[in-house]
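Asks: only geometry, no sequence info:
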């Protein structure tokens, strides 16, 4: 813990004290899940599907917390050169464009572990050491060209702001004068890069950076987005997969609890347990989601091989093989009925010229081989868990 006396705002506390048994239990779960995911094989084609989805949901989530109106699908459209026409403002679209650029730097950061980068947003992260120039660069990237009152990209605030509201635990007033802001940012950098914090579990250190940067609130606008990107940068530089982007969406989906975690921690003064607990629950949920998703992709890959083998051995017909292939190619996993098999695309390509009895016989064979399941409403789906039992 580090206490700093400011010029005008009184004592500011950089705190790493928390309820060890309570937080350690969550850390063990997070670390175990992270290790499990790290050991799972990922095909390049899976990454090419997953990575853009995480980028767009992360950008939409972190922007929505600050009031932006674009959802993840519209973020994708904007990135693809389309202009979403649902009444979004030019400001909303530019916020998204700036954030896409910032998050893409995280991927470049992961690809260049040396920490040396040659582009406008220069990430000075070497062995997870955070630099003040990195923070200013992030803020410039995020707020460049945006018409925020008083805000100058990359420049610290000199004046009063109020954060929060009564509905989420009360209003907090960060340090007001630039002398305090500048001093606290220097102290923040020294503290977060100290030996004790460098040795701390990366999930804890990244959350502490997020929380304390938000308390200082050094810029007029964009502080929340910078805080979440700082956290993501520290996680990414430590080799954590998926979570750096997923956390922003978790915060958005639990935005009331997010604000309350800040308020409860501020009230606790020298105990950061509330924010760490909320944060780690987000880490765990994100890791569990990805573990399940990757496991399903692996099972689908195994099932493809199994279906190919059955077809080669004449255990299933070519039409049955093609139906299963259609289902494996459809990532939605939407159930279908016997009627849809003969009346709806893409199934009609296979079943429009055969009788209902033939279609029933195909389904019966695939059910008996545990390749499909059927529910009480006679809707059929792939059986990714039972086919190999």
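Replies: Cool, the structure landed. None of the values given here were measured: they were computed from a predicted structure.
Asks: Please make it C-alpha for all contacts and neighbour counts, starting now.
Replies: OK.
Asks: Show me the helices in the stretch 151-300 of the chain, by range?
Replies: Applying DSSP state H, counting those that start in this stretch to the stretch 151-300 of the chain gives helices spanning 178-192, 195-199, 202-216, 223-237, 243-253, 255-268, 273-312.
Asks: would you list those helices in JSON lines and tack on mean neighbour count and distance to residue 105?
Replies: Output for the helices of the stretch 151-300 of the chain, formatted as JSON lines (neighbours: other Cα atoms under 10 Å; distance: least, Cα to Cα, whole Å):
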{"stretch": "helix 178-192", "mean neighbour count": "18", "distance to residue 105": "21"}
{"stretch": "helix 195-199", "mean neighbour count": "13", "distance to residue 105": "22"}
{"stretch": "helix 202-216", "mean neighbour count": "22", "distance to residue 105": "17"}
{"stretch": "helix 223-237", "mean neighbour count": "24", "distance to residue 105": "9"}
{"stretch": "helix 243-253", "mean neighbour count": "24", "distance to residue 105": "12"}
{"stretch": "helix 255-268", "mean neighbour count": "18", "distance to residue 105": "25"}
{"stretch": "helix 273-312", "mean neighbour count": "18", "distance to residue 105": "21"}
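Asks: Take this one as well and set it beside the first:
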């Protein structure tokens, strides 16, 4: 214990977080993060929309955590890898392997959780995650997935902890995260898990225990800790996305935490991005729900009406809501493929009659000379706001 070199070279690796120094807004962000995670986890959403949401955020998270390390695949290309619809050319195969490793690792964590298997964070578990990150990649001599390094590493201006201390440090980190003096009783399980996940990520980045893949391993640990604490899987990808979107600030915050020796500022930075992402995710889920509720509302409005005109008007009401903007009457005829087929051979008077029918039923509104879906009629509890003069 007395002879550990890191105490001289890396005194900021002190296994301590003084939350008494946290500003009030950190507590507000932490409370909002917990509330929104609970809200998202319990929200009813149809299976197709849920799958779409999961795949969307898996792609964003996998791209983000690899892009931070220099992977150049686009979000569209990563989405193709997630869905299995993209085959990359040989020149980009290694980029695809990097991304697929993250996709497979995240899916493995979720599959284990679904089957009731959780993984206590141990040095062996961190090694396994690093092996998953580096599987199938060409590595420098002496570097192997899951093998704690025996040589010095320098990333940019940062030198990792002394190699002879790395085994000890990841063991100490796991013990601290598992048994340390974390205020779980006062904060609650989810709030404590969020803080521990962010701090665990930070410490692995500081220690840099492996020859390669340390950042991706740190963010994968963060993901595992979040989902095992009950965070919805789409939400658990948000931190990686935040770090990528604010990459220069991410590195500045890592360095700032090293200089101060207290991770509180880094936790605040991470929480702000996490909450911003949760707010966006909540709005997206609300849009999915509104679309489902509107489709049901329109179908009920036309229940028992099976004529060709009623079928056409029902499609018009649904397709008008899908474009999300006011539409000129003459555009309605070709707004979608099925509307173009329905209005083929029909006169403008037919369009006018259909518009009037939707207006009478409360399914559409006029917006000047244009027509817009009355989907907002379902948002019964939005606060009334005065329009500024």
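Replies: Right, received. Where do you want to start? Everything numeric in this text was worked out from a predicted model, so none of it was measured.
Asks: need the helices of the stretch 151-300 of structure 1 in CSV with distance to residue 65 of structure 1, can you?
Replies: Listed next are those as CSV, based on distance: least, Cα to Cα, whole Å:
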stretch, distance to residue 65 of structure 1
helix 178-192, 24
helix 195-199, 28
helix 202-216, 14
helix 223-237, 8
helix 243-253, 6
helix 255-268, 7
helix 273-312, 16
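Asks: how about the ones you listed, which one is nearest residue 69 of structure 1?
Replies: Nearest of these to residue 69 of structure 1, taken as Cα to Cα: helix 243-253 at 12.5 Å.
Asks: For the closest one, which helices and strands make contact with it?
Replies: Applying 3 or more Cα pairs under 8 Å, 6 or more residues apart in numbering; DSSP states H and E, one finds that helix 243-253 of structure 1 contacts helix 44-65, helix 223-237, helix 273-312.
Asks: same thing but at 10 Å, please
Replies: Under the contact criterion of 3 or more Cα pairs under 10 Å, 6 or more residues apart in numbering; DSSP states H and E, helix 243-253 of structure 1 touches helix 44-65, helix 90-111, helix 223-237, helix 255-268, helix 273-312.
Asks: Format these as JSON lines; extra columns: distance to residue 33 of structure 1.
Replies: Shown next, in JSON lines, are those (distance: least, Cα to Cα, whole Å):
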{"stretch": "helix 44-65", "distance to residue 33 of structure 1": "18"}
{"stretch": "helix 90-111", "distance to residue 33 of structure 1": "20"}
{"stretch": "helix 223-237", "distance to residue 33 of structure 1": "15"}
{"stretch": "helix 255-268", "distance to residue 33 of structure 1": "23"}
{"stretch": "helix 273-312", "distance to residue 33 of structure 1": "6"}
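Asks: sorry, back to before: out of the helices of the stretch 151-300 of structure 1, nearest to residue 26 of structure 1?
Replies: Here helix 273-312 is closest among the helices of the stretch 151-300 of structure 1 (Cα to Cα), at 6.4 Å.
Asks: In structure 2, what stretch matches the closest one?
Replies: Across structure 2, the stretch matching helix 273-312 of structure 1 (TM-score structural alignment) is residues 264-303.
Asks: Residue 54 of structure 2: neighbour count?
Replies: Residues lying near residue 54 of structure 2 (other Cα atoms under 10 Å) number 17.
Asks: list the contacts for it?
Replies: Shown in contact with residue 54 of structure 2 (Cα atoms under 10 Å, 6 or more residues apart in numbering): 48, 60, 232-235, 237.
Asks: swap in residue 31 of structure 1?
Replies: Listed by Cα under 10 Å, 6+ apart, the contact set of residue 31 of structure 1 reads 37, 201-203, 283-284, 287.
Asks: any idea how far the aligned partner of residue 183 of structure 1 in structure 2 lies from residue 349 of structure 2?
Replies: If you follow residue 183 of structure 1 across to structure 2 using TM-score structural alignment, you land on residue 168. Between residue 168 of structure 2 and residue 349 of structure 2 the computed distance is 80 Å (Cα to Cα, to the nearest Å).
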